[in-house]
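Trainee: Sequence isn't available, so here's the structure alone:
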């Protein structure tokens, strides 16, 4: 059976130096590690972040609740009322003054961002903490999953990138050694190169 050039390269090509073989095997191990290890790292990181955020979301839900608040002024730039159910989130809108009654029966006011199209007298939902202060909405399960996925992808990418960078560093190290060896050999035989025996 005839051996293909590729198989000869692995079996013992006389032109392949020991450093070539070592570099090839180290490279294969690192590439295999990137292919198998990077997804495993990504899965672990993503799962850890997701679990941690689910715990955080559970704590936030226990510490915060929604109240119905009445707008005391129109949302900026609004000239006519709109359906609060279809209004924009108002994330970039300036905050407006709202009023609500806390669980303790105390009436409170604060400036919050509301959906576009709301006018004075409309009702909006506001998240507050146990002390009655305005708070951000608790983290949702969907957000925890999304952050976990992003963290997992980032972890896998970082692990894979690190192993591939290590593979490149190994290649450069072996290449430097080969060039040094070649230079030493050339210093030994170079002066006699091309001379005819007498």
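Mentor: The structure has been received and is ready for your questions. Since the structure is predicted, the reported quantities are computational estimates derived from the model, not experimental observations. Residues are numbered from 1 along each chain as shown.
Trainee: Every contact and neighbour count from this point should use C-alpha atoms.
Mentor: OK.
Trainee: For the residue nearest to the spatial centre of the chain, which non-adjacent residue is spatially closest?
Mentor: Residue closest to the average C-alpha location in the chain (CA atoms, centre = their mean): residue 154, at 3.5 Å. Distances taken as CA to CA, 6 or more residues apart in numbering place residue 42 nearest to residue 154, at 7.0 Å, with adjacent residues excluded.
Trainee: these two touch, right, the one you found and residue 151?
Mentor: Yes - with contact defined as CA atoms under 8 Å, residue 42 reaches residue 151; the gap is 7.4 Å.
Trainee: more crowded one of the two?
Mentor: With neighbours defined as other CA atoms under 10 Å, residue 42 and residue 151 compare such that residue 42 has more, 24 against 21.
Trainee: try it against this one:
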């Protein structure tokens, strides 16, 4: 180790309260040790929350999407007419037409997320009643898993930080009482020498 790295190591230890400074009180050491323990707890909680909450939500939402997808089917439809796309939404209204397995022609409104023109073929999703529905989401499971896992991590972080600041406030009060007591003792000693 070089002298610079030794000095940096000592400075870091002193800043986090891990040096052998005789001026550090017991409360200072308790605060440092509790902060380290809470950081370790949080670092252990992160993978546990991700694996338990995130994985469970992802599996559940994937099963929901698969169940919805099983109730739907795709058909190729032909655009018969288009409407004017509103400026505020990236959707182009259109009417589409398709034939079912029995050869019956169906016509329904369709909201395209791309520009379509009459005569163009588009793939639409239908429910059991042959009505056009939104296609199953390929990102729903991951989105919900990330959202709920982030919420759980944020809650765990708030809990850990709240515990630390509650302890710190309690220790600060105790340090203040000790500081006042030491000043009173010093005042008695110094005042008696006059």
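Mentor: Noted; the coordinates are in hand. Predicted model, so just to flag it, every value in this text is computed and none were measured.
Trainee: Quantify their similarity with the TM-score.
Mentor: Remark: TM-score between the superposed chains equals 0.71 [TM-score structural alignment, normalised by the length of the second structure]; 179 aligned residues with a CA RMSD of 3.3 Å.
Trainee: coming back round to it: look up how far residue 55 of the first structure lies from the residue nearest to the centre of the first structure.
Mentor: 21 Å (CA to CA, to the nearest Å).
Trainee: got it, and residue 166 of the first structure?
Mentor: Taking CA to CA, one finds residue 166 of the first structure at 36 Å from residue 55 of the first structure.
Trainee: repeat for residue 115 of the first structure
Mentor: 29 Å.
Trainee: Compare these two (neighbour count), which wins?
Mentor: Per other CA under 10 Å, whichever of residue 115 of the first structure and residue 55 has more neighbours is residue 115, with 21 against 14.
Trainee: which strands and helices sit next to the longest helix along the second structure?
Mentor: Counting residues, the longest helix in the second structure under DSSP state H turns out to be helix 140-192. Helices and strands in packing contact with helix 140-192 of the second structure are listed as helix 26-49, helix 55-70; criterion 3 or more CA pairs under 8 Å, 6 or more residues apart in numbering; DSSP states H and E.
Trainee: Please identify which of these is closest to residue 158 of the second structure.
Mentor: helix 26-49 (10.3 Å; CA to CA).
Trainee: Distance to residue 83 of the second structure added to the helices and strands packed on helix 140-192 of the second structure, as a markdown table?
Mentor: Below are these laid out as a markdown table (distance: least, CA to CA, whole Å):
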| stretch | distance to residue 83 of the second structure |
| --- | --- |
| helix 26-49 | 48 |
| helix 55-70 | 28 |
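Trainee: just so I know, which of the ones you listed lies nearest residue 93 of the second structure?
Mentor: Nearest of these (CA to CA): helix 55-70, 23.6 Å.
Trainee: With the first structure overlaid, report how far that closest one is off on average.
Mentor: Comparison of helix 55-70 of the second structure with the first structure after fitting gives an average deviation of 1.0 Å (mean CA distance after the TM-score superposition for the first structure).
Trainee: residue range for that helix in the first structure?
Mentor: Aligned using TM-score structural alignment, helix 55-70 of the second structure spans residues 47-62 in the first structure.
Trainee: in that stretch, what counts as buried?
Mentor: Within stretch 47-62 of the first structure, the residues that qualify as buried are 47, 49, 50, 53, 54, 56, 57, 60, 61, counting by 16 or more other CA atoms under 10 Å.
Trainee: Roughly how far does the fourth one sit from residue 143 of the first structure?
Mentor: Residue 53 of the first structure sits 9 Å away from residue 143 of the first structure, taking CA to CA as the criterion.
Trainee: intersection of neighbour lists for these two?
Mentor: The overlap between the contact sets of residue 53 of the first structure and residue 143 (CA atoms under 8 Å, 6 or more residues apart in numbering) is empty.
Trainee: corresponding residue for residue 125 of the first structure in the second structure?
Mentor: In the second structure, residue 125 of the first structure lines up with residue 123, judged by TM-score structural alignment.
Trainee: The nearest residue to that match once chain neighbours are set aside - how many residues pack around it?
Mentor: Among residues not flanking residue 123 of the second structure along the chain, residue 76 sits closest, at 4.5 Å (CA to CA, 6+ apart). By the criterion of other CA under 10 Å, residue 76 of the second structure has 15 neighbours.
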